[in-house]
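Chemist: give me a 3D structure for the following:
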Amino acid sequence: MIHLPRGTQDLLPGTTEKWQHVEAKFIELCRNFNYQEIRTPIFEHTELFQRGVGDTTDIVQKEMYTFQDRGDRTLTLRPEGTASVVRSFVQNKLFGQANQPQKLFYIGPMFRYERPQQGRWRQFVQFGIEALGSADPAIDAEVISLAMEIYKQLGLRSLKLVINTLGDQTSRENHRNALVEHFEPHKEELCSDCQVRLAQNPLRVLDCKKDREHPAMKTAPSILSYLTEEADAYFTKVKAFLDIMDISYHVDPNLVRGLDYYNHTAFEIMSDAEGFGAITTLAGGGRYNGLVEELGGPETPGIGFALSVERLLMALEAENIELPIDDALDSYVIAMGEKAELKTAELVNQLRQAGIQVDKDYQGKKFKAQFKAADRLKAKFVLILGENELAENKIEIKNMQTGEQVSISLPDIVSYLTEQIKKGGQ
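Modeler: The predicted model follows:
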């Protein structure tokens, strides 16, 4: 027997319906917020992620699935969605479209080689949005509100929004120098990764999972103390928009994002649900005003977020939220006799063309066994066709909810069932 690769999973019927429900909610909300779908390749040139995600990140250094193709090109399975969307934005010159900003969303599998654990897979599905072409703090608040609305509309209550600013270029440079000065005396006490980060990107030391309890972390200089007047004003406006939208938040000066292209607004949404697990982050995002230029496009501001569908479903389970999924079948046709069996094939096709869900037996089961199959499929109506019914050009219909059984003319079956299904079978 061949098993699936470690860090991957099969999503089986009974589970996939939950995925379809939340994905439909994503699309519905994006339509309300006027975001349009974009689909990019599952693999890209490795250079895209080296430049777009950042050479100093754990993703690029440790977690990417990279391979040589037959043309000796270096390709990588996408570890995240933003770099691909921005590459497409530049390559397809979306910056020249009349409608700006370009407001885009994506849903698809991402790949990272890391130790599999609860809620963390080597292949996972990510939903994300990107708004490219606006430096207005109001759109930062819009992006955050869209992320929060997804969780709220799916019923989650134990949510915590954490925000921070990473400042503009000058703010970051001043903060960077202060971090180096602060952590340098403790360099040998930090993990090997942080010793490298201190030289390459000291901001990411604050994001270290291994050293998070080190005393130097608690006394590290805050970016808020190094903001320029412009960066401070920008963050103040973002908070004002969140306040006016009645979105609660907590400012955490140590919140940083793990990717190199972020600046100004950064945020994470966490679950406070009991039993959710040690890794509480559900979604994260922020502003990345230099990424489009880094990938060869014109100066274009951008902001976005991404969430893991797997972790969203975990959060729903932790809060005991049942999604309103209707997995009942509209109708099931039972045939008795060869002539009826032939007529049933025609009838099933006719009902399906009319948009009615229907199934039938394909294993030669007896009458009672077919009824049991209809019950397992939660069929709302069972249609019974035998030799006598054929002779009278009628069919018996049993309402499985009320137990009522009626005889209907075969030419009237589509209109009758359509009306009954519309009324909910009552």
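Chemist: contacts, neighbours, all on C-alpha from now
Modeler: Will do.
Chemist: what's the neighbour count on Val85?
Modeler: Other residues lying near Val85 total 21 when counted by other Cα atoms under 10 Å.
Chemist: check contacts around it.
Modeler: Contact partners of Val85, counting by Cα atoms under 8 Å, 6 or more residues apart in numbering, are Ile38, Thr40, Glu130.
Chemist: just the ones of these in strands?
Modeler: Glu130 (DSSP state E).
Chemist: next, the second sequence, to be compared with the first:
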Amino acid sequence: MDIKLPRGTQDILPSDTAKWQVVEELIREQCRMYHYKEIRTPVFEHTELFTRGVGDTTDIVQKEMYTFQDRGNRSLTLRPEGTASVVRSFVEHKMFGYPDQPVKLYYMGPMFRYERQQAGRYRQFVQFGMEAIGSSDPAIDAEVISLAMSIYKRAGLKSLKLVINSLGDTESRIAHREALVNHFEPHIEEFCSDCQNRLQKNPLRILDCKIDRNNPLMETAPSLTDYLNEESAAYFAKVKEYLTMLNIDFEVDPNLVRGLDYYNHTAFEIMSTAEGFGAITTLAGGGRYNGLVAELGGPDSPGIGYAMSIERLLLAMEAEKIEFPDTTSLDVYLVAMGEEAKKKVTELTFELRKHKISADMDYLERKVKAQMKSADRLKAKAVIVIGEDELEKQSVMLKDLSTGTQQLVPFTSLIDEVKKLTEAK
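Modeler: Purely as a prediction, here's the structure:
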């Protein structure tokens, strides 16, 4: 049987996992600087969480979810995004009662969507996201955006564009919704079946349609910014003011519509403008979801968050030719000459590791020359050679591979000498 990867998934091999680890640690460090704490939720949830939380008019719910019945005949879904799960946990564990508000959380893990595979898009993908729940201060909107931008900048990206918009409050959305229905309804038969279904349920989603995006009516559609009431307009003005204070460049795009139903007020996307990055330029997106906590059974707690694909971040770094630090090198490789020497090598390898020195040895009974070649391939900083002479002297031959110099070192002082040599590299 020829068993291969399921379509839309990938194996991340050791040659690449080091890059992932660098990026993941960078993200975690930035979250620590902003005082966001990690939350881990299940990879599957009750399907209703996503139909209610994400919205039953979204492409995610209608076309992309992996849903199944368990043995108790319950409908479960592999999580397609992270916000709904985090908000569910926020409500279930009564985090709204925590003395420190807003509650600042981040997550990182696999998500699942049934969609066509393309560069940087998989059916199982890794998403980082963060949520700040419990504050309606425009300053927290700016903080969330600044955290997103800081991650990309720390990763070395320079070709970035931040686009923002306001989706308004409920009153503004209702007024805009009526204008959209009146605009599209006379010609709705020109649009795809999805848009026709969305006309009465959520006409704002028509503006996000990829099939009909070139229809002339899209260009003349009523802009939400023209329907913002005084409160929404003032809120958006403050968000822009804070971003300007933080020296974060942005563009206002009245046509920016996030693909999930729970967004209101601030919405934003971060894009790569790097040459060769690809047709899909979006790196991250997010916004406010002030009604989502109440929708999922909690109190009326405002929230804002965003999510980014780790795969797309790595692609953007590749497009900008950003080099990764080498984290795969080995401190020391131990070479044995003879059976008795191998016993000592085994003992010393274990002892070095106990002292936080990365060490390896041969397990294929290879000759000394082959073992030395293995040390080179593993980019070892030093080699320890033990043969009969060394055993008699209760010592090892320690060789610095960068200079070629070597010295006889007693077993009793080996740890200190190896640390001196490797820490200097």
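Chemist: give me the TM-score for this pair.
Modeler: The TM-score (TM-score structural alignment, normalised by the length of the second structure) is 0.99; 424 aligned residues with a Cα RMSD of 0.7 Å.
Chemist: picking up where we left off before, quick check on the contacts of Val85 of the first structure: which are buried?
Modeler: With burial judged by 16 or more other Cα atoms under 10 Å, the buried subset of the contacts of Val85 of the first structure is Glu130.
Chemist: a markdown table for the contacts of Val85 of the first structure, including distance to Ser415 of the first structure?
Modeler: What follows is the contacts of Val85 of the first structure, written out as a markdown table (distance: Cα to Cα, whole Å):
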| residue | distance to Ser415 of the first structure |
| --- | --- |
| Ile38 | 39 |
| Thr40 | 43 |
| Glu130 | 45 |
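Chemist: tell me the one among the contacts of Val85 of the first structure nearest to Ala328 of the first structure.
Modeler: The shortest approach to Ala328 of the first structure among those belongs to Ile38, at 32.3 Å (Cα to Cα).
Chemist: what about that closest one, distance to Phe89 of the first structure?
Modeler: Ile38 of the first structure sits at a distance of 10 Å from Phe89 of the first structure (criterion: Cα to Cα, to the nearest Å).
Chemist: Ile2 of the first structure too?
Modeler: 40 Å.
Chemist: what do you get for Ile59 of the first structure?
Modeler: 22 Å.
Chemist: same check on Lys366 of the first structure?
Modeler: Taking Cα to Cα, one finds Lys366 of the first structure at 59 Å from Phe89 of the first structure.
Chemist: equivalent analysis for Arg120 of the first structure, please.
Modeler: Counting by Cα to Cα, the gap from Arg120 of the first structure to Phe89 of the first structure is 29 Å.
Chemist: out of the two, which sits in the more crowded spot?
Modeler: Comparing Arg120 of the first structure with Phe89 by other Cα under 10 Å, the one with more neighbours is Phe89, at 20 against 17.
Chemist: all strands of the stretch 301-425 of the second structure, in order?
Modeler: In the stretch 301-425 of the second structure, the strands defined using DSSP state E, counting those that start in this stretch lie at 303-309, 332-336, 359-361, 382-386, 395-400, 406-410.
Chemist: want to throw the ones you listed into a markdown table with mean neighbour count and distance to Ser146 of the second structure?
Modeler: Output for the strands of the stretch 301-425 of the second structure, formatted as a markdown table (neighbours: other Cα atoms under 10 Å; distance: least, Cα to Cα, whole Å):
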| stretch | mean neighbour count | distance to Ser146 of the second structure |
| --- | --- | --- |
| strand 303-309 | 24 | 11 |
| strand 332-336 | 27 | 42 |
| strand 359-361 | 22 | 41 |
| strand 382-386 | 25 | 43 |
| strand 395-400 | 21 | 45 |
| strand 406-410 | 16 | 51 |
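Chemist: nearest to Asp70 of the second structure, of those?
Modeler: Across these, Asp70 of the second structure has its closest neighbour in strand 303-309 (28.7 Å, Cα to Cα).
Chemist: after superposition, how close is the closest one to the first structure?
Modeler: Here the mean offset of strand 303-309 of the second structure against the first structure after fitting is 0.3 Å, by mean Cα distance after the TM-score superposition for the first structure.
Chemist: which other helices and strands contact the host helix or strand of Glu241 of the second structure?
Modeler: Per DSSP states H and E: Glu241 of the second structure is located in helix 230-245. When contacts are defined as 3 or more Cα pairs under 8 Å, 6 or more residues apart in numbering; DSSP states H and E, helix 230-245 of the second structure packs onto helix 138-154, strand 264-272.
Chemist: with the first structure overlaid, how far apart is that helix on average?
Modeler: Here helix 230-245 of the second structure, set against the first structure after superposition, deviates by a mean of 0.3 Å using mean Cα distance after the TM-score superposition for the first structure.
Chemist: which of the three states applies to the residue lying closest to Asp260 of the first structure once chain neighbours are set aside?
Modeler: Once flanking residues are discounted, Asp260 of the first structure sits nearest to Gly54: 5.2 Å by Cα to Cα, 6 or more residues apart in numbering. Following DSSP: H, G, I helix; E, B strand; the rest coil, the label given to Gly54 of the first structure is coil.
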